[in-house]
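[1] Predicted model and sequence follow; I will ask about them next.
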Amino acid sequence: MLKIMNDFPNPTRYDNMTYRRCGNSGLKLPLLSLGLWHNFGDTNTLERMNAICQTAFDHGITHFDLANNYGPPAGAAEKNFGIILKTTFAGHRDELIISTKAGFDMWPGPYGDCGSRKYLLASLDQSLQRLGLDYVDIFYHHRPDPNTPLEETMGALAQAVQSGKALYVGLSNYSGAEMERAAAILKELRCPFIINQNRYSILDRNAEENAILEASEALQKGVIVYSPLAQGLLTDRYLHGNIPADSRIRTDGRFLTENQLTPAHIASLQALQQIAQDRGQSLAQMALSWILRQPSVASVLVGASKPEQLLDSLKIMNSTPFTEEELQKIDQISKNF
């Protein structure tokens, strides 16, 4: 049996968290949501995962974001979180927002990837089984699939809602133009599409370049951001060019590589750190606050390998607004990265 903290959950857990409406829907998300992309596979201990989840919920983080392929191995994050749902979170399901996705390679053969109706609906059934749930709150298509008619993919999302296995649907990694086409189909199907999940950070302006922020605001859809700290670059871990043994550069290497830590890049990170210090924040806290200044952003996904990291991120509540001078400095530094 997992150990549950004394006096869990905290009776004042909602007092200090801000919740933003997701687009023009009725759903509100906490400013910070917990992403289970990293640190919730079988390479971690269930006790540590449980401590992270308890700390999150104790401080008003109600949204837990998964995907079918999160691990390692694929499916492990859903399985592990399912255990926490049955134990620590027993009796609290209606206070939680749980999301999952399908769209990347999940099982062998021609039906375990992309955007077909067969894959998406089968994957959702498998996710619900691993989670031990009857429904998820948000079901996403994880990435665009140019080889499947968009009408088929959106029809599968609509069917997920009609069957009662999802309350809302979302799109992940779609550009603004792709999302607009999908939204038109989902509107015709009367499907509650409310949210876009995209990569975005001070050092990665993908969500600006592909117009997803602009399109989401125009269509009144919410945005939730992942990789807000640029895989750890926007923390104090690499400010002096050192690479810790437990860094993703050492343990993974797919999303962050040693050749990104050039002397010029380290100098840019140090310049950003100075701006953060002048604001009374850490670099990571400033990076989160910078994203949340966008009106279309409902929430930012943060990962954590230990509870202390979450507690540090939570210090951004009621942070000082950015001045125009600060924003201009940040933009100039990011252009040189």
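    Received, thanks.

[2] switch to C-alpha atoms for all contacts and neighbour counts from now on
    Fine.

[3] How is the residue most central in space within the chain classified with respect to secondary structure?
    Nearest to the mean C-alpha position of the chain, by C-alpha atoms, centre = their mean, lies Leu301 at 3.5 Å. Classification of Leu301 by DSSP: H, G, I helix; E, B strand; the rest coil places it in strand.

[4] residues in contact with it?
    Counting by C-alpha atoms under 8 Å, 6 or more residues apart in numbering, Leu301 touches Leu32, Ser33, Leu34, Gly35, Asp65, Ile224, Val225, Tyr226, Ser227, Pro228.

[5] Give me the nearest residue to the first one, chain neighbours excluded.
    It stands for Leu32. With sequence-adjacent residues excluded and distances taken as C-alpha to C-alpha, 6 or more residues apart in numbering, Leu32 is closest to Val300, at 5.1 Å.

[6] so what's the one you found up against?
    For Val300, the contact set (C-alpha under 8 Å, 6+ apart) comprises Leu31, Leu32, Ser33, Ile224, Val225, Tyr226, Pro228, Leu288, Ile291, Leu292.

[7] also this one, for the comparison:
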Amino acid sequence: MQINDKSGYKKYYAAEDRYEQVPFKRCGHSGIQLPMISLGLWHNFGHADDLLKAQNILRTAFDLGVVHFDLANNYGPPFGAAETNFGRLFNEDFLPYRDELFISSKAGYDMWPGPYGNLGSRKYLISSLDQSLKRMNLDYVDLFYHHRPDPDTPLEETMGALDHIVRSGKALYVGISNYPADLAEKAIKILNELGTPCLIHQARYSMFDRWVEDGLLDVLDQYGVGCIAFSPLEQGMLTNKYVHGIPEDSRAAKGMTYLQREAVEQKLEAIKALHQVASDRGQSLSEMAIAWLLKDQRLTSVLVGVSTPDQLKANVNGLTNLEFSADELQAIRKVLEA
């Protein structure tokens, strides 16, 4: 919701019905509930992007009740840019609503030169979060993740750093991301022993990438840890964009990072078949792909990245039909296992 003042600036006032749009779901055994759709700032919030468009996306999200904004230290480009831009927009629009927002960031991938700007040491994690808080103009984040496992740093050191971060007041909760099932279980046990339980695991999960089903979801369920899925649309493959082939203006046609033409070509028949199932359900393929993930009670939320407010609205629309018949599930299973 926007209101013009005398200078022409459109001051933001949040929609009064913002909690009537997106359902919330409890995160594991914690006291936290998250919207079933969360907004990721991985793309479209860097210095090369349109800041006004980014502002409109954030405003639309909050008006819909999507109160969880997910960042990381190296989102951009360049590294840190998404957090810097978010900090500007937070001060401009969302400062009055800070206690309604659930803001997360991460560290674990390459961020600055030298041995202290990567992976999982105590020095890197604490320093990185300090930098993130400055960029975002925040006193604390609601959730801080270790972004990926570190094969060399002792897990006790990494988890100990997360525990320290919570006890220092720089984060309210901590989580892990991209951890395989066995390592996730070890990390969760260490955090439990330290008295700072793991809130959530962020994992890549979609119809075309189901590795979390091989034990990870069972581990998280056993220990009462939530799960949030990123890349639920497989970089756009699970949308209507590729139903009739590869458009010349698409990410796959341009060979952009994370989505190559060959990968889409290998999935074209599956995309078409899944699109037909979605159409029969009265949904777009992207709506069904999100609903298919959220049908699993072990999933807390689905993390989406969008380039327009309308894309976000379409993703939210997928929450209107989360029920699947046995025949629909069988049809989907047949496609995915082909």
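    Done, it's in. It should be emphasised that the depicted structure is a prediction, and the values quoted were computed from it without experimental measurement.

[8] Got a TM-score for the two of them?
    Scored against TM-score structural alignment, normalised by the length of the first structure, the superposed chains reach a TM-score of 0.95; 332 aligned residues with a C-alpha RMSD of 1.5 Å.

[9] Ser127 of the second structure looks like it's in a helix, true?
    Yes: assessed by three-state DSSP, Ser127 of the second structure belongs to a helix.

[10] Leu272 of the first structure pairs with which position in the second structure?
    Alignment note: Leu272 of the first structure maps to Leu274 in the second structure; criterion TM-score structural alignment.

[11] how about its match, what does it touch?
    Applying C-alpha under 8 Å, 6+ apart, the residues contacting Leu274 of the second structure are Leu285, Ile332, Val335.

[12] again with Leu183 of the second structure
    Contacts of Leu183 of the second structure by C-alpha under 8 Å, 6+ apart: none found.

[13] Okay, and the corresponding residue of the first structure for it sits in which element?
    Using TM-score structural alignment as the criterion, Leu183 of the second structure maps onto Glu178 of the first structure. Using DSSP states H and E, the element containing Glu178 of the first structure is helix 176-188.

[14] With the second structure overlaid, how far apart is that helix on average?
    Superposing on the second structure and averaging over aligned pairs (mean C-alpha distance after the TM-score superposition for the first structure), helix 176-188 of the first structure comes out at 0.8 Å.

[15] how about the strands in the stretch 151-300 of the second structure?
    171-177, 198-204, 226-230 (DSSP state E, counting those that start in this stretch).

[16] on contacts alone, who are the packing partners of the first one?
    If you count contacts as 3 or more C-alpha pairs under 8 Å, 6 or more residues apart in numbering; DSSP states H and E, strand 171-177 of the second structure packs onto strand 141-146, helix 155-167, strand 198-204.

[17] That one vs the first structure, average distance?
    In the superposition with the first structure, the average deviation recorded for strand 171-177 of the second structure is 0.2 Å (mean C-alpha distance after the TM-score superposition for the first structure).

[18] Ok, the last one next?
    For strand 226-230 of the second structure, the mean deviation from the first structure after alignment is 0.3 Å (mean C-alpha distance after the TM-score superposition for the first structure).

[19] same question, the second one
    Between strand 198-204 of the second structure and its aligned partner residues in the first structure, the average distance after superposition works out to 0.5 Å, using mean C-alpha distance after the TM-score superposition for the first structure.

[20] what angle sits between that strand and helix 155-167?
    On the basis of axes from the mean of the first three to the mean of the last three C-alpha atoms, to 10 degrees, strand 198-204 of the second structure is oriented at 120 degrees to helix 155-167.

[21] And for strand 198-204 of the second structure, what's in contact with it?
    27-28, 30, 173-179, 188, 191-192, 212, 220, 225-232.

[22] again, only using 7 Å
    For strand 198-204 of the second structure, contacts defined as C-alpha atoms under 7 Å, 6 or more residues apart in numbering pick out 30, 173-178, 188, 191, 225-231.

[23] can you name the two of those residues that are farthest apart?
    Farthest apart among the contacts of strand 198-204 of the second structure by C-alpha to C-alpha are Leu191 and Ser231. That separation is 26.6 Å.

[24] These two: which has the busier surroundings?
    Leu191 (21 against 18; other C-alpha atoms under 10 Å).

[25] which residues sit in contact with that one?
    Listed by C-alpha under 7 Å, 6+ apart, the contact set of Leu191 of the second structure reads Met159, Pro197, Cys198.

[26] residue in the first structure matching the last one?
    Spelled out, it's Cys198 of the second structure. Alignment note (TM-score structural alignment): Cys198 of the second structure maps to Phe193 of the first structure.

[27] Next, work out how far apart the closest residue to that match other than its chain neighbours and Ser99 of the first structure are.
    Spatially, and ignoring its direct neighbours in sequence, Phe193 of the first structure is nearest to Val169 (4.8 Å; C-alpha to C-alpha, 6+ apart). Look at Val169 of the first structure and Ser99 of the first structure: by C-alpha to C-alpha, to the nearest Å, they are 9 Å apart.

[28] Common neighbours of the two, please.
    In contact with both Val169 of the first structure and Ser99: Ile138, Phe139, using C-alpha under 7 Å, 6+ apart.

[29] What segments of the stretch 1-150 of the second structure are strands?
    With DSSP E, counting those that start in this stretch as the criterion, the stretch 1-150 of the second structure has strands spanning 2-4, 10-12, 24-26, 33-35, 37-40, 68-70, 102-107, 141-146.
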